[in-house]
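# fold the following, please.
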Amino acid sequence: MKLLSSAAALLCLAPLSVTASPHTLFSSSQVTLKEAFPVDGNNPLEYCTNPDGDVLSIKSVDLSPNPPKAGQTLTIQAEGTIHKRIEKGAYVLLEVKYGLITLLRQKPDLCDQIVNVDLECPLEEGTMSLTKEVELPAQIPPGKYTVHADVYTKDDERITCLDARNIQF
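A predicted model of the protein is given here:
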């Protein structure tokens, strides 16, 4: 549950096709690259796809320490704008991996999770800022972790989608 709370705290706050024309006599090929959409601030977060049109526009997320350290307090500071009221029934498609091993794959109710960062539903339109301290357990096994959170309203409209890749403990 502590890992879920930490992941929710981190995350509460597109593919692009490129055609490459090699100058060879034998063939041409098409290469698909994934365009990066980093979240502003001192953090390991990236948007899964272009965030234009998402219900939540994240201005910045700062983590201290970055990267997080087992047994220490993680301080999260985030700012953003909610463009549409978020009500009970909003949900998160959450996946946490340790290397290639999936530790957690859940679909928790967003409103049940945001109480861990001292928020509650409904979340009204407007700007908001958040500062939260999370005690990370000392027993987090060393290794690389990946967190993916795809967040939707009760009407299946994307709130945001975030990835934190290769978080080293």
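
# can we go C-alpha only for contacts and neighbour counts from here?
Will do.

# can you name the residues that contact the nearest residue to Thr127 once chain neighbours are set aside?
The shortest distance from Thr127 to any non-neighbouring residue, by C-alpha to C-alpha, 6 or more residues apart in numbering, is to Thr81 (4.2 Å). By C-alpha atoms under 8 Å, 6 or more residues apart in numbering, the contact list for Thr81 reads Leu56, Ser57, Ile58, Lys59, Glu125, Gly126, Thr127, Met128.

# second chain to compare with the first, below:
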Amino acid sequence: MDLNQFKIACCLIFAALLAQSIDATNVKYCGKESNYPVKVSTVDISPDPVVRGKPATFSIAASSEQPISGGHLIIDVAFFGFHVHTEKKDICLETTCPVEGGDFVIAHTQDLPAFTPPGSYTLKMKMVGEHGEQLTCITFNFQIVFSSGVADS
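Down below sits the predicted model:
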């Protein structure tokens, strides 16, 4: 291992330790109603902050009081409070279906265009069951930056 590889390895270890000490993304339920059948425990964003022009993965750890055999996610994104993007995803493409009652993870990777403005964003995600019933609704904030500050290899 040469000196540059050693420095990069040390930086990655430090970043991993720092990431473990930082609180997970602050998640809020939509509105005052939070008695949803699906409870969200954490949202992990990688990388955090998100780098424009690079893929970002949003992993949502949740639990369900009931089995989920299908449905969809409705994702709305706002930039400094202004709506900028909406998409609808099949739940079964983001996690393994059927989801039995209990813990599960929804993971979605999004490639962000290089022209995405840096700044503060808010994501609102509604999970709707196959019969149109709302299973959960959450919001959380995230940041998009120009670059990660680490040289790309």
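
# follow-up on the earlier one: so which of the contacts of Thr81 of structure 1 wins on neighbours?
Of all those, Leu56 has the most neighbours under the rule other C-alpha atoms under 10 Å, reaching 25 neighbours.

# that one matches what in structure 2?
Alignment note (TM-score structural alignment): Leu56 of structure 1 maps to Val38 of structure 2.

# would you mind measuring from the closest residue to its match other than its chain neighbours to Gly129 of structure 2?
Spatially, and ignoring its direct neighbours in sequence, Val38 of structure 2 is nearest to Ser64 (4.4 Å; C-alpha to C-alpha, 6+ apart). In this view, Ser64 of structure 2 and Gly129 of structure 2 are 12 Å apart by C-alpha to C-alpha, to the nearest Å.

# how far does the host helix or strand of Cys137 of structure 2 sit from its chain's centre?
In the assignment (DSSP states H and E), Cys137 of structure 2 maps to strand 134-145. Remark: strand 134-145 of structure 2 is offset 7 Å from the chain centroid, using C-alpha atoms, centre = their mean, to the nearest Å.

# what is it packed up against?
Applying 3 or more C-alpha pairs under 8 Å, 6 or more residues apart in numbering; DSSP states H and E, we find strand 134-145 of structure 2 packed against strand 27-29, strand 38-46, strand 50-51, strand 119-129.

# who does the helix or strand Lys89 of structure 2 falls within touch, helix- and strand-wise?
Element membership for Lys89 of structure 2, per DSSP H and E: strand 82-90. Here strand 82-90 of structure 2 touches strand 71-79, going by 3+ C-alpha pairs under 8 Å, 6+ apart.

# so the strand it packs on versus strand 134-145, what angle?
Strand 71-79 of structure 2 and strand 134-145 are oriented at 40 degrees to each other (axes from the mean of the first three to the mean of the last three C-alpha atoms, to 10 degrees).

# longest helix anywhere in structure 2?
helix 3-21 (DSSP state H).

# buried set for it?
Across helix 3-21 of structure 2, burial judged by 16 or more other C-alpha atoms under 10 Å covers no residue at all.

# same question, stretch 145-160 of structure 1
Tyr145, Thr146, Val147, His148, Ala149, Asp150, Val151, Tyr152, Thr153, Arg158, Ile159, Thr160.
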